[in-house]
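*Asks:* Dropping the sequence and predicted coords here.
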Amino acid sequence: MPDNKNRQFLDFEKPVKEIFDEIEKLKQTEEKTKVDLSDSIKKLEDQVIEKRKNITSNLTAWQKVQLSRHPDRPYTLKYIQKMSTNFIELFGDRNVKDDKAIVGGFAQLEGETVMLIGHQKGINTKMRQLRNFGMANPEGYRKALRLMKLAEKFNKPIVTLIDTPGAYPGMEAEERGQGEAIARNIYEMMRLKVPVICVIIGEGASGGALGIGVGDRIFMLENSWYTVISPENCSSILWRSWEMKEKAAEELKLTSDYMHKFGLVDTIVPEPLGGAHWNYDEAAENLKNQIIATLKELKQIPAEDRINQRIEKFSKMGFWDEVAS
């Protein structure tokens, strides 16, 4: 994770940044004067913890959206690195090309081989361009499906990590069958014979998330979001401006607590104090423990029963009122 000098701070994290700046000044003074200032530094570090706690306990929906997009937040490859061993990445959809916005391959979780698949945004400007900011083309979803079918062939569980602002909306993606690729994945994932766990680790937007988002259990990290459209695009449609994005975020009820309340996700995975970007190891450990425990539970259920439960689970999603005519 970034060291304190290279950390990036969101607007609502500025009180924490101010304390970090004070800590840095004290460290420089200590180095120059050779005076022991460790007690003062320790007090400020305790203030950082308290301030992070205060900030994250009162986040608005829009602030959680911002947190899910934090430039220091861990992405799929970081979780794979921290959670698993012996990761072997697999490439290509055997049709068009290898889509860098989706990564996947076999790895071991506590000695058990699983197929890990997820969106990857990139950690700097060059890599974000290479990975198309986590927005997959049709070949990305076809690659994901190929890897899922491979896992099913060898009877290995599947874990997907979702973090995308949406599937790529370009003309070339539509020409190559973006909608069909996502729909095919939803159809096929419903019927996979192996256990499937889906985790929203950051942004979970629209069909881009659903393309690898059908499973026996759906998890959300505490500061992630999951909805049919981003707040900005919702604002631009309803109010013809992005200025109402904060109101749109509130109205969409896109945060993990609402998603759990609505029955769209099964479990909220806690993040380190202040967000996953503060402690990669703790964030990955929390998620790994939840995945391993759930896999043990799912493996006790016969494949046919799992499929039926999965279909029933998604068929029941949503709620409505009927008005008498």
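*Replies:* Right, received. Where do you want to start?

*Asks:* contacts, neighbours, all on C-alpha from now
*Replies:* Will do.

*Asks:* For this structure, which segments count as helices?
*Replies:* Here the chain has its helices, by DSSP state H, at 14-33, 38-56, 61-68, 76-83, 125-130, 138-153, 171-175, 178-190, 206-210, 231-238, 245-252, 256-261, 280-299, 303-315.

*Asks:* can you put those in a markdown table and add mean neighbour count and distance to Ile117?
*Replies:* Listed next are the helices of the chain as a markdown table, based on neighbours: other CA atoms under 10 Å; distance: least, CA to CA, whole Å:
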| stretch | mean neighbour count | distance to Ile117 |
| --- | --- | --- |
| helix 14-33 | 15 | 34 |
| helix 38-56 | 15 | 29 |
| helix 61-68 | 22 | 19 |
| helix 76-83 | 19 | 8 |
| helix 125-130 | 14 | 18 |
| helix 138-153 | 22 | 7 |
| helix 171-175 | 13 | 20 |
| helix 178-190 | 19 | 13 |
| helix 206-210 | 23 | 12 |
| helix 231-238 | 17 | 26 |
| helix 245-252 | 18 | 27 |
| helix 256-261 | 17 | 21 |
| helix 280-299 | 17 | 14 |
| helix 303-315 | 15 | 19 |
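
*Asks:* I'd like these as TSV, with distance to Leu90 appended.
*Replies:* As requested, the helices of the chain are exported to TSV (distance: least, CA to CA, whole Å):
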stretch	distance to Leu90
helix 14-33	40
helix 38-56	37
helix 61-68	27
helix 76-83	13
helix 125-130	17
helix 138-153	8
helix 171-175	22
helix 178-190	18
helix 206-210	20
helix 231-238	33
helix 245-252	36
helix 256-261	31
helix 280-299	21
helix 303-315	26
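
*Asks:* and here's the other structure:
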Amino acid sequence: MTHYLDFEKPLAEIEGKAEELRAMARANDEMDIEAEAAALDRKAADLLKDLYKKLTPWRKCQVARHPDRPHCRDYIDALFTEFTPLAGDRKFSDDDAVMGGLARFDDRPVVVLGHEKGNDTQSRIQRNFGMARPEGYRKAVRLMEMADRFDLPVITLVDTPGAYPGKGAEERGQSEAIARATEKCLQIGVPLVSVIIGEGGSGGAVAFATANRVAMLEHSVYSVISPEGCASILWKDAEKMREAAEALRMTAQDLHKLGVADRIISEPLGGAHRDPQVTIAAVKATLLSMLDELSGSKRKALVQDRRNKFLSMGSKGLAA
């Protein structure tokens, strides 16, 4: 069943009518409604094009959160072979919100890390909706140290509303764990590339995306806080999330202008969820290109490149 966003309701009506006609035709062989259904398909295609021609930041945020977007597990299953998941932070426990392990990408050994939100009610609860706890970030540090020791490139797939703000997480040092993961990203002497595949929320995302190269899917978002959280703080009204989304400059297009994102990966018309395979293929091509750019670089050069990138971040596009 297709999940439609609020602004897609007119599209839902047209596509629903086309499906109803085809269902009636399947039930009655004598009915010939293909011409009418095809006309509705054309109307739906035109409307989809209009809706996605120039999405507002808030609508992009909605698309980035779409439950049917490909998630970290989908990318790992499609793009990586010999994936061997590694669990636990060797201090407290494992965190199901963070997936990571050894794998082969285009037949080269790598370490892959990512936030996993889950794809149904049970898995979303198990994965804590992609909100990592301290042990998730400490697991990431452990895997990055392993990658550094064995000279393996690191690929991170970011998709989180933010780090989990619960009482237990704070008691176990959430802020310190995020800071250590961010620090480790800056220290390792191997190529580190990151793709924002959905939401890049707050320090929970930065801890995985402090990379040599950062790419964003066309309708992904990356921000210090969610629009709802920003609106609650600034205006004491979460319903002002549309204004907050505009002010935060959280879209891939804005962040590319500011130098936060190095590349924008095009999505199929209607978002990544409309054609996951095309999206996954585009992400693969971008990852290969980014890794090729960094291959052959010496350890000190990779570390310095990363530091320079983040020290200069935001210095361009400020007047835009």
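*Replies:* Good, I have the coordinates. Owing to the predicted nature of the structure, the values given are computational and were not obtained by experimental measurement.

*Asks:* TM-score for these two?
*Replies:* Overlay of the two chains. TM-score (TM-score structural alignment, normalised by the length of the second structure): 0.94; 315 aligned residues with a CA RMSD of 1.5 Å.

*Asks:* on that earlier part again, looking at the helices of the first structure, which is nearest to Gly105 of the first structure?
*Replies:* helix 138-153 (7.2 Å; CA to CA).

*Asks:* What range does that closest one cover in the second structure?
*Replies:* Aligned by TM-score structural alignment, helix 138-153 of the first structure falls on residues 134-149 of the second structure.

*Asks:* contacting residues around the matching stretch?
*Replies:* With CA atoms under 8 Å, 6 or more residues apart in numbering as the test, stretch 134-149 of the second structure has contacts from 87-98, 100-101, 110-111, 113, 153-154, 169, 172-175, 177-178, 180-181, 184-185, 188-190, 207.

*Asks:* circling back: between the helices of the first structure, which one is nearest to Ser224 of the first structure?
*Replies:* Proximity to Ser224 of the first structure (CA to CA) singles out helix 61-68 among those, at 5.1 Å.

*Asks:* what range in the second structure does the closest one sit on?
*Replies:* Under TM-score structural alignment, helix 61-68 of the first structure corresponds to residues 57-64 of the second structure.

*Asks:* Just give me the mean distance for that stretch relative to the first structure.
*Replies:* Compared with the first structure after fitting, stretch 57-64 of the second structure deviates on average by 0.7 Å (mean CA distance after the TM-score superposition for the first structure).

*Asks:* which residues are in contact with that stretch?
*Replies:* Here stretch 57-64 of the second structure makes contact (CA under 8 Å, 6+ apart) with 5, 7, 197-199, 219-221, 227, 241-242, 245-246, 249-251, 271.

*Asks:* Show me which of those are buried.
*Replies:* For the contacts of stretch 57-64 of the second structure, a neighbour count by 16 or more other CA atoms under 10 Å gives the buried set as 197-199, 219-221, 227, 241-242, 245, 249-251, 271.

*Asks:* Can you lay out these as JSON lines showing distance to Asp106 of the second structure?
*Replies:* Below are those laid out as JSON lines (distance: CA to CA, whole Å):
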{"residue": "Ile197", "distance to Asp106 of the second structure": "20"}
{"residue": "Gly198", "distance to Asp106 of the second structure": "23"}
{"residue": "Glu199", "distance to Asp106 of the second structure": "26"}
{"residue": "His219", "distance to Asp106 of the second structure": "26"}
{"residue": "Ser220", "distance to Asp106 of the second structure": "25"}
{"residue": "Val221", "distance to Asp106 of the second structure": "27"}
{"residue": "Pro227", "distance to Asp106 of the second structure": "37"}
{"residue": "Met241", "distance to Asp106 of the second structure": "41"}
{"residue": "Arg242", "distance to Asp106 of the second structure": "41"}
{"residue": "Ala245", "distance to Asp106 of the second structure": "37"}
{"residue": "Arg249", "distance to Asp106 of the second structure": "34"}
{"residue": "Met250", "distance to Asp106 of the second structure": "31"}
{"residue": "Thr251", "distance to Asp106 of the second structure": "30"}
{"residue": "Gly271", "distance to Asp106 of the second structure": "26"}
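
*Asks:* Now, the residues you listed that are in strands?
*Replies:* Among these, the members found in strands (DSSP state E) are 197-199, 221.

*Asks:* Go through those and say which is closest to Val278 of the second structure.
*Replies:* Using CA to CA, Ile197 comes nearest to Val278 of the second structure of these, at 13.4 Å.

*Asks:* list the contacts for the aligned residue in the first structure for the closest one?
*Replies:* Under the alignment (TM-score structural alignment), Ile197 of the second structure maps onto Ile201 of the first structure. The contact partners of Ile201 of the first structure, by CA under 8 Å, 6+ apart, come to 68, 75, 161-163, 220-221, 224.

*Asks:* quick one: which of these is most hemmed in?
*Replies:* The most crowded member of the contacts of Ile201 of the first structure, judged by other CA atoms under 10 Å, is Ile162 (32 neighbours).

*Asks:* what does that one align to in the second structure?
*Replies:* Superposed on the second structure with TM-score structural alignment, Ile162 of the first structure falls opposite Val158.

*Asks:* In this structure that match contacts Val195, no?
*Replies:* Yes - in this structure Val158 of the second structure lies within contact range of Val195 using CA atoms under 8 Å: 6.1 Å.

*Asks:* Which residues are in contact with each of the two?
*Replies:* Applying CA under 8 Å, 6+ apart, one finds that Val158 of the second structure and Val195 are jointly contacted by Ala209.

*Asks:* wait, isn't Phe87 of the first structure in contact with Ala107?
*Replies:* Yes - counting by CA under 8 Å, Phe87 of the first structure does reach Ala107; the two are 4.1 Å apart.

*Asks:* Can you tell me what Gln28 of the first structure aligns to in the second structure?
*Replies:* For Gln28 of the first structure, the aligned position in the second structure is occupied by Ala23, per TM-score structural alignment.

*Asks:* Select, out of the helices of the first structure, the one closest to Asp216 of the first structure.
*Replies:* Nearest to Asp216 of the first structure, of the helices of the first structure and by CA to CA, is helix 303-315 at 5.4 Å.

*Asks:* and that closest one, what does it pack onto?
*Replies:* Helix 303-315 of the first structure is packed against helix 178-190, with contacts defined by 3 or more CA pairs under 8 Å, 6 or more residues apart in numbering; DSSP states H and E.
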